[in-house]
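Trainee: What follows is a protein structure lacking sequence information:
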């Protein structure tokens, strides 16, 4: 165990109000058991405040909920706050991943000669542009975000990222990145009795539940899941689609509800809305089939979604579109579909054969991922890498 370090996290989210915790929550809450971890608060979200072990510093001057407006107009203030935290709290190392706030983080750390780990948790140019429909606006955002991200990466001490594909993609742009995959809280996510869980979430214990858990946004083809229900019902009358989560910045979930009503499937679909993180294992264990219907090709090639680890830790069958890094980890419980026919046929087999699995995903626990991150921190600080 190394010395106690003073770490500053610059999160990609509103750390205490965002309804869906990111990898930085899981890793840094674990690190905070052994180190002093600080985080600036970007007040973008309006969700319920979560408990944290981190020392929170208010960093919002203009509390716009639009991420574009919020981070653009607050950028100078973010720099001042981050610079002050580094100086006043005698920060040893800065960890983060953000576009504009990331630039403020890197610039402030450079000014105070503090090393930076830039932890790229997804491909920011595409993820930032995904919320917009206008083609010209999307391309403008994509181009701008990439220019800023490239500057952030080139001025960081070390780069880490979440998937082998992102490591390779960064290498194509000339950046060397270390791999620390996403993980799962194995103290929360473990197999439970499916029938009991169904009753506890308000479903018939005899129903056959196809489920999705996560952000209900357009990069997941949930509308396709809905359209396949009538065919699945032809051999599985008790089928039910359980959609756990909400839309954060778009109206996609409202579009899905309209689609359900137009197909007269209201009795076969449940929208739960957003749920607390500690409630998700109950909902996942109520699912007979868990889905990852990731759609955009540019994301499929670099994605390694948290939900894969969470579903797996619950030993649930997974039906996923082809995601190379998910397939590389694999497991007997993972089934890949490339078309609606393949999806329906796999559901039929799982339904008829009542497939069950015992999956050990302890090697992907967040405790282990935090230890991997801690090792990187110690390598930098003990070697005085700058």
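Mentor: All right, it came through fine. Nothing here was measured: the structure is a model prediction, and the numbers come from that model.
Trainee: can we go C-alpha only for contacts and neighbour counts from here?
Mentor: Will do.
Trainee: Report the distance from the host helix or strand of residue 168 to the chain centre.
Mentor: Residue 168 belongs to helix 164-172 when assigned by DSSP states H and E. Computed by C-alpha atoms, centre = their mean, to the nearest Å, the chain-centroid distance of helix 164-172 equals 18 Å.
Trainee: how deep is residue 338 tucked in, by neighbour count?
Mentor: 11 (other C-alpha atoms under 10 Å).
Trainee: Endpoint to endpoint, stretch 256-275 covers what distance?
Mentor: Terminal residues of stretch 256-275 lie 18 Å apart, using C-alpha to C-alpha, to the nearest Å.
Trainee: and it, which residues are buried?
Mentor: Residues 256, 257, 259, 260, 265, 266, 268, 269, 270, 271, 274, 275 are the ones in stretch 256-275 that count as buried (16 or more other C-alpha atoms under 10 Å).
Trainee: so who does the first one touch?
Mentor: For residue 256, the residues meeting the contact criterion (C-alpha atoms under 8 Å, 6 or more residues apart in numbering) are 222, 223.
Trainee: cutoff 7 Å now
Mentor: Applying C-alpha atoms under 7 Å, 6 or more residues apart in numbering to residue 256 gives the contacts residue 223.
Trainee: Comparison target below:
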């Protein structure tokens, strides 16, 4: 089954296609969902998609949903966007595609060769470095170095407050 969560610009068109071809049992369109329900949908997914056009708006951005997908341990099939590629690189649980037909082909490859779980684990490992604990530790270290260099004395930051 294909589960499409949310309502984008093409939601009405997708709904028409779903009905026209009698695909209600194959394609589930949830419409808008509250944010607190997203983990339920991620848990149900085998993989997640980031379909996007490489345009002026999307060219260099990194949607937060990619981090959410990866933190849930899901492999991500994503459009080859420069911002996403720069942020995540290769072999980190993101499989890049250039066009819609590749999504089906790559999905079938992942299922056939049994690498869904492996790709999901790579994604989860990679994104762990962006946890709030790690970000906080890095930020504290930067502040501590800044204080030490500015005042050339003991750090002003107390540990473990």
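Mentor: Sure thing, it's come through. Just so it is clear, the model here is predicted, and its values are computed rather than measured.
Trainee: Can you pull the TM-score for these?
Mentor: Scored against TM-score structural alignment, normalised by the length of the second structure, the superposed chains reach a TM-score of 0.71; 136 aligned residues with a C-alpha RMSD of 2.6 Å.
Trainee: Let's see which of the buried residues of stretch 256-275 of the first structure end up in helices.
Mentor: Members of those lying in helices (criterion: DSSP state H): 256, 257, 259, 260.
Trainee: so which of these comes closest to residue 361 of the first structure?
Mentor: residue 256 (32.6 Å; C-alpha to C-alpha).
Trainee: Determine the three-state secondary structure at residue 5 of the second structure.
Mentor: Under DSSP: H, G, I helix; E, B strand; the rest coil, residue 5 of the second structure falls in the strand class.
Trainee: Can you tell me what it aligns to in the first structure?
Mentor: In the first structure, residue 5 of the second structure lines up with residue 244, judged by TM-score structural alignment.
Trainee: Its match: what's it in contact with?
Mentor: Residues near residue 244 of the first structure by C-alpha under 7 Å, 6+ apart: 212, 213, 214, 271, 272, 273, 274.
Trainee: any idea how far residue 27 of the second structure is from residue 21 of the second structure?
Mentor: Counting by C-alpha to C-alpha, the gap from residue 21 of the second structure to residue 27 of the second structure is 10 Å.
Trainee: Quick check: of the ones in helices among the buried residues of stretch 256-275 of the first structure, which lies closest to residue 128 of the first structure?
Mentor: Distances from residue 128 of the first structure to those, taken by C-alpha to C-alpha, are shortest for residue 256, at 22.3 Å.
Trainee: Residue 71 of the first structure versus that closest one, what's the distance?
Mentor: For residue 256 of the first structure relative to residue 71 of the first structure (C-alpha to C-alpha), the value is 30 Å.
Trainee: Likewise for residue 197 of the first structure?
Mentor: Counting by C-alpha to C-alpha, the gap from residue 197 of the first structure to residue 71 of the first structure is 40 Å.
Trainee: Same drill for these two, tell me which one is more crowded.
Mentor: The neighbour comparison of residue 197 of the first structure against residue 71 (other C-alpha under 10 Å) goes to residue 71, with 23 against 20.
Trainee: That one touches residue 103, doesn't it?
Mentor: No: Residue 71 of the first structure sits out of contact with residue 103 when judged by C-alpha atoms under 7 Å, with a separation of 11.0 Å.
Trainee: on that earlier part again, of the contacts of residue 244 of the first structure, closest to residue 348 of the first structure?
Mentor: Among those, residue 212 lies closest to residue 348 of the first structure (C-alpha to C-alpha), at 17.7 Å.
Trainee: in the second structure, what residues pair with the host helix or strand of the closest one?
Mentor: Taking DSSP H and E as the definition, residue 212 of the first structure sits inside strand 208-213. Alignment note (TM-score structural alignment): strand 208-213 of the first structure is unmatched in the second structure.
Trainee: May I see the buried residues of that strand?
Mentor: Across strand 208-213 of the first structure, burial judged by 16+ other C-alpha under 10 Å covers 208, 209, 210, 211, 212, 213.
Trainee: Can you add distance to residue 302 of the first structure and give the residues you listed back as CSV?
Mentor: Converted to CSV, those look like this (distance: C-alpha to C-alpha, whole Å):
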residue, distance to residue 302 of the first structure
208, 32
209, 29
210, 25
211, 23
212, 20
213, 20
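Trainee: Strands of the stretch 151-300 of the first structure, start to end?
Mentor: Under the criterion DSSP state E, counting those that start in this stretch, the stretch 151-300 of the first structure contains strands at 158-161, 178-179, 208-213, 239-244, 269-273, 289-292.
Trainee: Out of those, flag the one nearest residue 332 of the first structure.
Mentor: Using C-alpha to C-alpha, the strands of the stretch 151-300 of the first structure put strand 289-292 closest to residue 332 of the first structure, at 13.4 Å.
Trainee: Now the most centrally placed residue in the second structure: which helix or strand?
Mentor: Using C-alpha atoms, centre = their mean, the residue of the second structure that lies closest to the mean C-alpha position is residue 66, 1.2 Å off. In this structure, residue 66 of the second structure is located in helix 64-71 according to DSSP H and E.
Trainee: against the first structure, where does that helix fall?
Mentor: Under TM-score structural alignment, the match for helix 64-71 of the second structure is residues 306-313.
Trainee: The matching stretch vs the second structure, average offset?
Mentor: With mean C-alpha distance after the TM-score superposition for the first structure, stretch 306-313 of the first structure departs from the second structure by a mean of 0.8 Å once superposed.
Trainee: List the buried residues of that stretch.
Mentor: 307, 308, 309, 310, 311, 312, 313.
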